[in-house]
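# Just a sequence and a predicted model for now, questions to come.
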Amino acid sequence: MAIEKELNLTKKQRILIMIPLLIGGFIALLNETLLNVAFPQLTSSLHVSTSTVQWLATAYMLIIGILVPVVAFLMETFTTKTLYLTAMGLFTVGTICCGFSQSFTALLIFRMVQGAGTGMLMPIMTNTILTIYPIEKRGSAMGISLIIVVFAPTIGPTLSGLMLQYLNWHWLFFSILPFALFAIITGLISLKNVSNLTKPQIDVLSVILSTIGFGGLIFGICSIESLGFLNGVVLISLLCGFGGLILFTKRQLTLKQPMLELRLFRFPMFSLGTAILMISFMIPFSVNIILPTYFQSSMGMTPFAAGLALLPGSILNMIITPLSGHLFDRIGAKSLVTTGFCILTVTMFCFSHISGSTNLRTIIVLHLFTFLGISLINTPTQTNTLNQLPKKYNSHGVAITNTLQQISAAIGSSLFIGLMGAKQTKYLSKLKNPDILQQHTAIISGVDMAFTAALILIIIALILSLFLKQGETWCKKDKICETSKIS
């Protein structure tokens, strides 16, 4: 039986370590959705289509997905402080360059540089929590950190809407630059090295296969809206994506020192929790892209008003997320997660039946309950999932869960936006000269289609949540770990 010793740190020391990580993570994830409300302005300013502009959100998360095998390697090769400062440096450079970009190509490239920084920041933060907090306190600590993961992206549209009332889109980047610099200074002062370095060797072929796998999969899904599912480019991209992931998986299972320990998926509760997290993370990112688009295109709202309508849900999420972490430490995950998915099932059903007569107040209330459900799900699920692993596999577990969350958010937003656009196009194709009312009806039909797809996924996750267990760490015949009871 393995006994995992925690670092002997005081509460003050833990807080000082977490402050720069929380600040950096908040800024990076806020930046994920900061451009969502600006899409109409960007299409006009950069002379590109809406589907093209969508790549600014998708590519940001795509580059995070490409870092799948690299993140665990980096956390076991470089100290916490070095890795954090490198990640914030990349993010800051990308932010400056995005602010000065004058073309869509330049903006997209430097947006991906930002994504590279974000892709390292979140795993560093989660892995540090697992390292410096004992198991019985992880729920509360994870709840505080997950305020960032969900609250920062949800408040992005509100802040960007406010700025776009008075400034152009360039200031969306310039406005967060001082905070990024502050995060770097704070990291230099208070961040300590807490990681356990094993100095593994990097496997270049694993990186290449992962890039082809995740890159091809997300590119294919993102291209369905504009090219159609049966298009050659889409089919080849999806084929390369699935093929790359299969080869990547096989290689990890044969390496003595894998880049990413995929045998962790033989832990039943780790696998189940990861699947639930992937579905739950599709929802907030997708909702916060679909609704601002609907508000502006169908209801004629300004960018600021569209962002402001999402603010109550964001505030509720900020309140409930740490509370759900505290409740997890007391009552466990299953009841919280199941309740959350029941709430989401009701709200997505209502969202999937939006019509021209649905008023703004109703949509805001549905958005509130959506984020109430999400708040009850994410913290308990992520904490319970990572608690299944022995300490020596923390970095691999964190890399897997954090990256798959980002990939699922990218796939979810692309899938739902694609369904919305496809349904809208199909509706309008039947009309020769659609008037304004018919165009609004087309938008509503697309929104209903997107939320119907989300409803199906949530029902699947609800069923999966009924099988959640806790209190044990499971192992299989490969004996990649030792078992121990978790209280």
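Perfect, I can see it now. Numbers count the residues shown, from 1 in each chain.
# From now on I want contacts and neighbour counts done on CA atoms only, so please keep to that.
OK.
# Centroid-nearest residue for the chain?
Gln406 (3.7 Å; Cα atoms, centre = their mean).
# A further structure is provided below for comparison with the first:
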Amino acid sequence: METRKHTLILTALVIGSFISIYQTVSLNVALPGFMKIFDTDLNTVQWLMTGFTLATGVIAPLSGYLGNRFGTRELFLFSIASLIITSLLCAFSWNMDSLIVFRILQGVFCGIIQPVTLTIIYQMLPFEKQTFALGLWSASSVLGPALAPTISGWLQSWNWPMIFLIMLPFGVVAWILGWLSLEKSSAKLQKPSFNGIGMIGVVFGSLSLLMVFSHLHQWGIFSISSIVCLLLGIGFLVHFCWRELRIKEPLLDLRLFINKDFSLSLATSAILTSTLYTGIYFIPLYLMEIHQMEAMEVGLLLCLPALFMTVATTISTKYYDRVGAKPLILIGIFFIIVATWAFCSLKVDSSKGFVMLWMTFRYIGLGLSTTPIINAGMSSVPSQLSGDASALMNWIKQVAGAISVGVFTSFFYTRISYYGNTNSHSQEVYVKGLDDVFMLATILTCLSIPLTLLLGKKETKRKKTRMGGKVTKSV
């Protein structure tokens, strides 16, 4: 009976995670199409991604508090239901402004689903099943980038509202399974007091930083807008950290950073997230700008490499308990470095097979390393703090992703200007800029090696039992 219940829980979490990631990347290659559909310019259409990113980045650090306050079951069900509603609203948008607003609302709930599903894995599943569950959760997270560009590219050319409607049946299934299987919050659930000052600090701090790096290329690093937003963001977050470390009931338990393995896994995850975004963002640009491929063609080309990431994630899950986190992470990083280095030699006439081969290597590396990195960090903290830990992990990943896209994009255009963008050599200059971006990404990825080597040899083996509504830990 317990096994059946755990299967239902895991199925609900995996489907929910897949839906949120799918919606996150579904418009990556579809933005040019919306320019034609709503007869608008690129700066306006980009808010479909920018607004969504801001929403997910701002809400992620609050997910731990919301789970503690209302219960993870209730938060999961509410977020899935809200994602269904906002997807319907997006599908029936009557102009670009309404679509942007509904897309931002959709981002809020996508930003909650990822951390809350991760929290539930460590709170409601037995210890011996957590690695397997995390592997499936990670696989569902990478299937989104694998399938979304292909599906959304095809649907946009046929009937664009279906980009948002296609996930509705999966959302209904996830909600029903979650309602049937997830444990209801205890009547004695400890509800933290509302920390309004802390919430203002983390929301405005995150929002300011995300605004800077989302508009870094348009504004320029030394513009008044960039400097003001950067100073505001740093100021809000410094005050937030200072306050949270001094009060009894913090919005987010920052003392988790004292945990060495958690901090190291967090830093490594942030670096590899930045590396992931270089491939997700720049390789489709290369294929569309240089090879003149349509969005659906790009999605089909990148589908096979991303599916290899799912296979690699399954392999890392299978061998995690046998070899531990460190060897798998190091092997994964090796694959990523080799593949990212290969993209430093992109040419105008580089074949599509070249791109597919090295994207496959990159995705295999990410698949091998993602689950061990997350599990090394999450398994090193007490179960009752898993909500704060998952919130911190997703918050840092969201901010790292936004910052990396902003910095790499600004660097890309800086290098294009350096090489001189003449009409007769525009493609060559464009590709040289991409080569430099991947060189910078290779150097960044190398920084994850010493962080991984500093991880503990073996994660703490925890057996968790529930006694009187409390979680106890034995080593």
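Yep, it's here. Just so we're clear, the structure is a prediction, and the values are computed from it rather than from any experiment.
# if I pick the counterpart of the residue nearest to the centre of the first structure in the second structure, what's in contact with it?
In the second structure, the residue paired with Gln406 of the first structure according to TM-score structural alignment is Gln398. Going by Cα atoms under 8 Å, 6 or more residues apart in numbering, Gln398 of the second structure touches Thr53, Thr56, Gly57, Ala60.
# If we use 10 Å, what do you get?
If you count contacts by Cα atoms under 10 Å, 6 or more residues apart in numbering, Gln398 of the second structure has them with 53-54, 56-61, 111, 206, 210, 270, 273-274, 392, 404.
# Tell me the helix or strand right after the helix or strand containing it.
Secondary structure from DSSP states H and E places Gln398 of the second structure in helix 386-419. Proceeding N to C from helix 386-419 of the second structure, the next assigned helix or strand is helix 426-446, under DSSP H and E.
# Distance of Gly220 of the first structure relative to Leu21 of the first structure?
Look at Gly220 of the first structure and Leu21 of the first structure: by Cα to Cα, to the nearest Å, they are 34 Å apart.
# who touches the nearest residue to Leu357 of the second structure once chain neighbours are set aside in this structure?
Among residues not flanking Leu357 of the second structure along the chain, Pro305 sits closest, at 7.6 Å (Cα to Cα, 6 or more residues apart in numbering). Taking Cα under 10 Å, 6+ apart, we find Pro305 of the second structure in contact with Ala146, Val355, Met356, Leu357, Trp358, Met359, Thr360, Phe361, Arg362, Tyr363, Ile364.
# where does the third one fall, helix, sheet strand or coil?
Spelled out, that is Met356 of the second structure. Classification of Met356 of the second structure by DSSP: H, G, I helix; E, B strand; the rest coil places it in helix.
# show me what contacts it?
Leu301, Leu302, Cys303, Leu304, Pro305, Ala306, Arg362.
# any idea what it aligns with in the first structure?
So, by TM-score structural alignment, Met356 of the second structure is matched to Ile364.
# so how far is Phe351 of the first structure from that match?
Distance of Ile364 of the first structure to Phe351 of the first structure, computed by Cα to Cα: 11 Å.
# give me the number of residues near Lys260 of the second structure?
For Lys260 of the second structure, the neighbour count with other Cα atoms under 10 Å is 15.
# Then Ile100 of the second structure?
Ile100 of the second structure is flanked by 22 other residues according to other Cα under 10 Å.
# same thing with Gln190 of the second structure?
Residues lying near Gln190 of the second structure (other Cα under 10 Å) number 12.
# if I've got this straight, it is in a strand?
No - Gln190 of the second structure: not assigned to a strand; according to three-state DSSP it is coil.
# aligned partner of it in the first structure?
In the first structure, Gln190 of the second structure lands on Thr198 (TM-score structural alignment).
# Next: Asp388 of the second structure.
Counting by TM-score structural alignment, the partner of Asp388 of the second structure is His396.
# shouldn't that match be in contact with Thr126?
No - with contact defined as Cα atoms under 10 Å, His396 of the first structure does not reach Thr126; the gap is 11.3 Å.
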